[in-house]
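A.B. asks: whatever this is, show me its structure:
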Amino acid sequence: MSLDLAYNNADFIPDGASYPDRWIEEARAWREREAAVGRARLNVAYGTGERQKLDLYLPPGKPEGLVVFIHGGYWMRFHRDVWSHFSEGLTAHGWAVAMPSYTLAPEARISEITRETARAVETAAALVRGPIRLTGHSAGGHLVARLACGGGELAQEVRDRIVRVVPISPVSDLRPLCDLTMNGTLQLDADEAEAESPVLHLAPDVPVTVWVGAEERPAFLDQARWLAGAWGVEHRIDAGRHHFDVIDGLREPDSPLVTAILA
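C.D. replies: Here you go, the predicted structure:
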């Protein structure tokens, strides 16, 4: 099996091509509803770039703290507007949820995206007091894991507030990606792939749960297992879930995924 095929998700998910359009419509409805009742702060700049903005979704009362969700798309696709509704299960528990966009490849290298998302977390942290929990899906799972394992990307006062990290279906070892066709866009070289691979960094000193769907491609099952093994952390395999619906639990206040993030 070619590596390109191994990392292809949509073609192996029933009606996989329909998911982005569905997400966009559901996200728009949620965003408009939350903005109408004053629980959405949209287009908060964390830098000067066009995509260096975040949306902040607030609970009805004083926030318990902050969850930052970083979206996936192989660092090449999507926008925060696609995922707004996935804040629903967390705000229901009283947590504020920040969702940043970031500059996409090839305009930014993955190492630059890591630094951008660090600035997004710091900006959101200045808006919401209390503990911080990081989660993200796919490439976003990579980014939250990368931020959690250190290297100077996050200001220490923000790092000290992080209490839990839940990478969902993360790409934790970037070295295999160097041989993929998509690397024509990502422009990874061996040094950057090594430096940006969470599996090659020390584990963070906060609780981590690596989450992955049981029906995901073997490559993503491997990536999740590699990270959990390298860090010696909890590894949860979500029965019946594939790479696209593995995040559905974020919409459900009582889901196992929301419970894991807020544990």
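
A.B. asks: going by C-alpha atoms from here, please, whenever you check contacts or count neighbours.
C.D. replies: OK.

A.B. asks: which element, helix or strand, includes Arg236?
C.D. replies: In the assignment (DSSP states H and E), Arg236 maps to strand 234-238.

A.B. asks: let's see this one next, to set against the first:
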Amino acid sequence: MELDDAYANAAHIAGAEAFPSRWAAEARAFRERLGPRAACGIAYGAGERQVYDLFQPEQDPSGTVIFIHGGYWLDFDRSFWSHLAGGPLARGWAVAMPSYDLCPQVPIAGITRQIAQAVQHVAARTKGPISITGHSAGGHLAARMLDAGLISMDVARRLAAVVPISPISDLRPLMRTSMNADLGLDDAAARAESPIFMRDRHKASVAVWVGAEERPVFLDQARWLADAWGAELVVVPERHHFDVIDALSDPDSRLIGRLTGLP
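C.D. replies: Here you go, the predicted structure:
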């Protein structure tokens, strides 16, 4: 369809086919190294995929980062991304990584509600500040967590930062992609799930992250969200859609500093 190529990331990244297997291997090795500090498969809902992994630092955590994976709401689960917890853990923060049901088994609105349920569950299990981040479709879901109708005020008061990475902030263009056969979006559903149209939002510090070498539509999507919310926009040089998330594993990165409030 008209916008298939515009939203096709892998087709424009050299060696893209190798990334998923590398992510999975690095994530598996990370969990093995962490040993008992990795609590995997904590249920937050009734479904098989409604679970999260919770990684703990060596000391009592200063807070918790929640990372929401991407994949156009169609692919992946929490097991591919465990190694990205390395940055927050080194800064003394716990990290929670949820899976969720995928389209077309559930609509995007249903996934949003599942992630809100996961955030509430993580908040009940942890203490201190909470920062939420996510990548691509996960960036959309991270932004949606500021909807005042999704998470409780008690949890919202604990939000230190929300950092959508390469988010999809306006879902309407996806109706002009082949993916929509599974996403099932019409104009009303796309608008209802688009963060750029969120007006009743919890207050939180927001920064929108995106790689300078990403597809033009993702640069647009990030800018649209930053403009709509009056948020900081960070365009990371020499990073594309698949490696812009690598900074999450680096405790000294600007991204980790933004999530944990540490320089």
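
A.B. asks: quick one: TM-score?
C.D. replies: The TM-score (TM-score structural alignment, normalised by the length of structure 1) is 0.97; 260 aligned residues with a Cα RMSD of 1.1 Å.

A.B. asks: tell me which helix or strand the residue nearest the centre of structure 1 sits in.
C.D. replies: Nearest residue to the geometric centre of structure 1 (Cα atoms, centre = their mean): Gly136, 1.6 Å. Per DSSP H and E, Gly136 of structure 1 falls inside strand 132-137.

A.B. asks: what does that strand rub up against?
C.D. replies: By Cα atoms under 8 Å, 6 or more residues apart in numbering, the surrounding residues in contact with strand 132-137 of structure 1 are 65-72, 125, 141-144, 161-170, 247, 261-262.

A.B. asks: if we can go back for a sec, counterpart of the residue nearest to the centre of structure 1 over in structure 2?
C.D. replies: Under the alignment (TM-score structural alignment), Gly136 of structure 1 maps onto Gly134 of structure 2.

A.B. asks: ok, and the closest non-adjacent residue to its match?
C.D. replies: Counting by Cα to Cα, 6 or more residues apart in numbering, Gly134 of structure 2 lies nearest to Ile68, which is 4.3 Å off, once chain neighbours are set aside.

A.B. asks: so what's the residue count around that neighbour?
C.D. replies: By the criterion of other Cα atoms under 10 Å, Ile68 of structure 2 has 28 neighbours.

A.B. asks: list the contacts for it?
C.D. replies: By Cα under 8 Å, 6+ apart, the contact list for Ile68 of structure 2 reads Met97, Pro98, Ser99, Ile132, Thr133, Gly134, His135, Gly138, Gly139, Leu141, Ala142.

A.B. asks: and it, what pairs with it in structure 1?
C.D. replies: Under TM-score structural alignment, Ile68 of structure 2 pairs with Ile70 in structure 1.

A.B. asks: and that match, how far from Pro60 of structure 1?
C.D. replies: Separation of Ile70 of structure 1 from Pro60 of structure 1 (Cα to Cα, to the nearest Å) stands at 23 Å.

A.B. asks: then Thr48 of structure 1?
C.D. replies: The gap separating Thr48 of structure 1 from Pro60 of structure 1 is 30 Å, by Cα to Cα.

A.B. asks: ok, those two, which is more surrounded?
C.D. replies: Higher neighbour count among Thr48 of structure 1 and Pro60: Pro60, with 15 against 8, using other Cα under 10 Å.

A.B. asks: which residues are in contact with that one?
C.D. replies: Arg39, Thr91, Gly94.

A.B. asks: in terms of helices and strands, where is the alignment partner in structure 2 of it?
C.D. replies: With TM-score structural alignment as the criterion, Pro60 of structure 1 lines up with Glu58 in structure 2. In the assignment (DSSP H and E), Glu58 of structure 2 maps to no helix and no strand.

A.B. asks: returning to what we had before: tell me the first helix or strand C-terminal of the strand holding Gly136 of structure 1.
C.D. replies: Per DSSP H and E, strand 132-137 of structure 1 leads on to helix 139-148 as the next helix or strand towards the C-terminus.

A.B. asks: outside of that next one, which residues touch it?
C.D. replies: Outside helix 139-148 of structure 1, the residues within contact range by Cα under 8 Å, 6+ apart are 69-75, 114, 117-118, 134-136, 153-154, 159, 165-172, 196-198, 204.
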